[in-house]
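# for reference, the sequence and a predicted model appear below.
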Amino acid sequence: MANNTTTTESHWILPLASIVVVVAALHFAKALLIPLTLAALLSFLLSPVCDWLEQRRLARIPAVLGTALLGFVILGFGAWAATRQVSQLVPMIPEYSRNVEQRLGQLNVNVVSILQRLTRSGPEPDDDRTQPDRVVDGSEPEKQSDSVQVVSALAGSLESYSGMFGTLLEILGTIGIIIVLVIFFMARREDLRDRFIHLMGENNLTLTTRMLEDANTRVRRYISMLFLINATFGIGVGVGLFFIGVPSALLWGIVAATLRFVPYIGPWVAAALPIGLSFAITTGWTIPLLTIGLFVVLELLSNNVMEPLLYGRNTGVSAVAVLVAALFWMWLWGPIGLLLATPLTVCVLVVGKHIPRLSFFETLLGSDPVFEPKTRIYQRLLAGDQAEAEELVKGFLKRQPLLEVYDSVLLPAIVINEKHWQLEELFEDRYRCIMRCFREMIGDCGDRPRPPLANEDANVIAVATDAATGEAAESGVGNDNAPRAAEHVASPLDVVCLPAHTESDELTALMLVQVLTTPETSARSVSIESLAGDLAERIAAEKADVICVCATPPVSVMHARNLCKQIRDQLPHVKLIACLWDTSDALDATTERFGHDAVVVATMAEAQEQIRQLITAPSATTEQPAEIKRDRIARPPADALRDPLVSV
């Protein structure tokens, strides 16, 4: 026992220690890793252009140099234009400050006036409380002496210029390193890929290749589409602000395009800056309102038109994970980390998706549901949240028909609940509560309006009618008898659904009744209590064409076999269907062991298909009595009974 505990603790301690070491390395090596990461992302962005040039029979080195030159010229022009716009905006700041003070003063007067009207207790103009401090004893108020401090202008200037020069050299050096790395990454991208795969080991060749392809597809598509969307947004902002009359429109377009790389927070900051400036350049309301309207329209177009059209599908990272990742990378690498948060998080997600030991990253960061629908429903009921479980079922019913929802969601959830109850993992009160919730949800599904008759159901009736008419014609029966034969075949088929043993079996029988009830089929279910008495008499009293025995594993399967034996002894000619839910994996072996000339199905769709085959099965002759004809309809050929996939 102690060894198992030690193994479990080491299983978690090792990954946790590895994460701590990696985070520390990312923090202390950020001066090296930031240029490498920026170069890699720019290579992803520029690689499609380089590939396009190479497809035009341009050599690798000229294509790489041309692509790098084009990309960095565009970035350099944007930086130069932004710097020039800032230099033009700075001299206007004092005038804008006066406009802001005037607007705030006017707003203050309006607010005070409104408050005075609401309270009606404002001070009178001649009240002493509104006058400035008066001199009581006739003496002048004491004046505080101002202190003067002499600072060396030369020393301050040298220190300032030294700091600026050092920062400028650092920025230029980093840019130069990034340019060189981008060129070498694009020129040697195949060689770098092969070396990375070799480092991961030849035994992991398939895994590493699939991981690289996934990361390349996700990251390249995300960066390319994001750059295109942000560039379009920035152009729209710049052009719109220019016509509205906001100064430095080109600067705000560049800022808007850049800040939109920051997830969720960036667009708000990009809109706040020009909107604040629009309030400062004028005392009116026209320009601010037009500026706000411009950003609202552009955001709506970007979020609802461009992003769905260009992205196609998201990066696979959940919204919460993007926000947490943005905070993490900002704490780790500063403002640059905000710009790199989403691409880096996508890479971490891809690693967690393809490496089993790091699969927890996919669970923490991914946007795909971690539970299957059946598990989500059962977990909500297990937690006592019936309302959310019902909302989930309603959502599934909006996207899928009732049969698919039963087979893929509710029926497996009932099987899970029954297994946990048989394994004594549930208290009785919780089990009863869950069963009550299941019963209510099944009742709500049954109360929903049924969709119109499908084309295939209409074809079923037509085939049955044509078959009966053709048989009547071949047997020499007159035209007067043909409609009666068609009417007889198209009459509702009587189906009885019996629970094998437990309350779960009874719930599945109710579900099966809802699925099988159609204009050509009359289905009903029998409760557990009604089967508690003399079972032989109860079975003999059923005048049904088909009997479906519903069983939920694991316990009810044996009871279903015994019940089918008693039914076959009492009604040797009835059509018998054993519905052993959630046994698709071992259906063939179960069918061989079950016996009693019963068709074994594992889903409600298979049961529905068996009933459809009975409806379309032609009778042997129209001159036989109705009871014999009905028995013929209820028992199609043996090969069709044993193979649910055979179509008549």
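Cool, the structure landed.
# CA atoms for contacts and neighbours, from now on please.
OK.
# ok, residue 357 to residue 347 distance?
With distances taken as Cα to Cα, to the nearest Å, residue 357 is found 16 Å from residue 347.
# which one's more surrounded, these two?
A count of neighbours by other Cα atoms under 10 Å puts residue 347 above the other of residue 357 and residue 347, at 18 against 12.
# can you tell me the helix or strand for the more buried one?
helix 335-354 (DSSP states H and E).
# wait, isn't residue 46 in contact with residue 69?
No - taking Cα atoms under 8 Å as the definition, residue 46 is not a contact partner of residue 69, at 10.5 Å.
# neighbour-wise, which of these two wins?
Set residue 46 next to residue 69 and count neighbours by other Cα under 10 Å: residue 46 wins out with 21 against 14.
# what separates that one from residue 309, distance-wise?
Residue 46 is 22 Å from residue 309, by Cα to Cα.
# and the comparison structure, right after this:
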Amino acid sequence: MKLSLPPQERPNRVYPPGTPGLHGLVSVVTGVVVVCALYFGREVLIPITLSVLLSFLLAPLVQALRRLRMGQLPSIFIAVLFALATLLAVGGLIGAQLVQLAGDLPQYQVAIEQKIETVQEKTVGRADSLMTRAAATLQRVAPTRPPPPRPTGRAARNAPAVPTPVEVHEPSPTPLQLAQRALSPAIAPIETTFIVLVVTIFILLQREDLRDRLISLFGSRDLHRTTTAINDAAGRLSRYFVAQLGVNLGAGGTIAIGLAIIGVPGALLFGVIAALLRFVPYIGIWIAALLAVFLAAAIQPQWTMAVYTLILFIVVDVVAGQIAEPYLYGHRSGLSPLAVVVAAIFWSWLWGPIGLVLSTPLTLCVVTLGRYADRLNFLTVLLGDQPALSPAQNFYQRLLADDPHEAIVQAERLLREMSLIDYYDEVALEGLKLARNDAMRGVLMPEQLSRINDALVDIVENLEVVDGVPDRLSRTEPAESAGSASASASADLSERHDGHTSARLQAHQETDKTSVLCVPGRGAFDEVTTAIAVQLLARHGLASMMATHSGYRSARADEPNFRDAPIICIVSLDAPDSPPYLRNMLRRTREWRPRATVIVAVGDGPSERGAETGATGASHSVPTFRAMIEECRTAASLQYTRQSAHTAGAVIGATGTGAGAGAGAD
């Protein structure tokens, strides 16, 4: 008989993924071109981007006005006028507060000078005294040089004359030049604001038309995916802006009220600054806190006001960031914390302060689109908050890293949300399939296979005492009166039939009397997979036992333990490939045990569902551990029912014989 080669010496059946080709190079070049276009075209792209994002912010207000039976054009103009009025009000408030604070600064001049002097004495003064003493020490140690001799006589007469200083005075600027100098810093923001508002109006007016054009341009071949992507991105951005605006207004109002209670001047100004700077991720609110703390420390001789101000900002930021935002956004906003920081650096490099403020919404939009566009999917993987690896991939990766402890920790975490059988089916089994593919490709060395199997044994043994959430396949306790009617031989015929029916209804509760023999295949991880099957069968009330592959073949299933098992479960990850050794094993099992129910797990193996192999059942192929347990329990129930029927028939025959003999005697 020809023996098969070990798994690591078999020819490769599973090939690795292809290497990157021209498509990857084109993607890199396209990304570089897009970044260059964003950088060099920022003068045009910044107003357009602000208009698009402002339209997302005003879209809910426009929809609310439309629901109030208002026309499209009036709703848009009212929303835009509301935004303009808000911007003017905020700008006017900041200007008025700055003027008031500048007028009040002379009142705090003494305290500010004292604080500055104290800080200078503690820092600069000490450093200056140290430097002075060090310089004096160096002068005492270093030799002194005589001063150069002054020129006399002819040398003094030939010395160059000292140049006469010349001063250049510019003419006084005209009133027009003065006005131009004063208004030039404000012209650019006013111009940008006007452009943004005009473009926003046209975007809101032609919102549906622009959506249709984008669909036609980027995804007319797959309307469902493109429409879903656009709706998802628009919905996420609208929710983000509205929720972020609400949180920032609440935080700014709380800070303004708190600073007013503490006594910090310009409390309303710092509240507005905190609300605006909070759009800058992570560091925005602390810039406002730094300004407020410095002012509070400067206007009071003590440090009490500064400490209270710092505590106020800390409490507000913790409440807003850890309670309000998770409640409004959910526990996941769509971006990882590292992605938020990297996006802030990238967009601030491209577009300056405006890019810093817009970094989070712009990155959120790109990540959302990457979930539907294959070429942008790498951005979703890098910047999104979804796990980069599936639980099964993470399970196998921990095995490759020789870290079974982390795999056990992952299992305990997942078992808080799923049952043990679901964990074995969805995580462990899928991870074992990945490991089996790598073993078939020949990339796992023998010592690495040994380490992975040892780690798998540790994981399975650790899960023997761990329970997940309740599962519908949980074991049912047998009833107290199971089979009581059929046990009485002196009852009449109807009672015996009732007892037989009761025994059939409670057949599933008697499955612990049925033995299941689990036999592993010849694969690299079949023994561990069989150990999992034995553990699950024992947990669900079946008397399971495990044989080795070589022991089962050499014993020819003639050992008492093998011969008494009415159910034989062959467990192998090679079942989907239907290898010759597994087909031979199944054929010999049918020859040795023609009356046993044979189940092939886990995978769509060489089964003949529905083909009669004996008087008790057929061979079955099951793809999961759950299906294996269901098949075993069904076969055990059928076995128990047949035994009960055979016993009841024997009792009925014996009773009939006795009755006939009695009648003849009479």
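Yep, it's here. In this text the structure is predicted, and so the values were computed from the model without any measurement.
# for the two chains, what TM-score is obtained?
Remark: TM-score between the superposed chains equals 0.80 [TM-score structural alignment, normalised by the length of structure 1]; 591 aligned residues with a Cα RMSD of 4.1 Å.
# hmm, back to that, equivalent range in structure 2 for the helix holding residue 347 of structure 1?
Taken onto structure 2 by TM-score structural alignment, helix 335-354 of structure 1 occupies residues 353-372 there.
# buried ones in that stretch?
Under the neighbour-count criterion of 16 or more other Cα atoms under 10 Å, stretch 353-372 of structure 2 has 355-372 buried.
# what is the helix holding residue 347 of structure 1 packed up against?
helix 205-244, helix 319-333, helix 359-365 (3 or more Cα pairs under 8 Å, 6 or more residues apart in numbering; DSSP states H and E).
# repeat that for 6 Å
helix 319-333, helix 359-365 (3 or more Cα pairs under 6 Å, 6 or more residues apart in numbering; DSSP states H and E).
# so what's the residue count around residue 159 of structure 1?
For residue 159 of structure 1, the neighbour count with other Cα under 10 Å is 12.
# related to what we said a few turns ago, distance to residue 600 of structure 1 and mean neighbour count added to the helices and strands packed on helix 335-354 of structure 1, as a markdown table?
As requested, these are exported to a markdown table (distance: least, Cα to Cα, whole Å; neighbours: other Cα atoms under 10 Å):
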| stretch | distance to residue 600 of structure 1 | mean neighbour count |
| --- | --- | --- |
| helix 319-333 | 46 | 17 |
| helix 359-365 | 38 | 18 |
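# so residue 472 of structure 2 sits in a helix?
No - counting by DSSP: H, G, I helix; E, B strand; the rest coil, residue 472 of structure 2 is not found in a helix; it is coil.
# measure it to residue 418 of structure 2 for me?
For residue 472 of structure 2, the distance to residue 418 of structure 2 - Cα to Cα - is 12 Å.
# hmm, who's touching the match of helix 335-354 of structure 1?
For stretch 353-372 of structure 2, contacts defined as Cα atoms under 6 Å, 6 or more residues apart in numbering pick out 229, 233, 279-280, 343-344, 347-348, 376-377, 379-380.
# would you list every one of the strands in structure 1?
Counting by DSSP state E, structure 1 has strands at residues 493-499, 521-525, 546-551, 575-580, 599-601.
# so which of those gets nearest residue 74 of structure 1?
Proximity to residue 74 of structure 1 (Cα to Cα) singles out strand 599-601 among the strands of structure 1, at 65.5 Å.
# now what about the closest one, what contacts it?
When contacts are defined by Cα under 6 Å, 6+ apart, strand 599-601 of structure 1 is touched by residues 577-579, 591.
# okay, and that strand goes to which residues in structure 2?
Aligned by TM-score structural alignment, strand 599-601 of structure 1 falls on residues 620-622 of structure 2.
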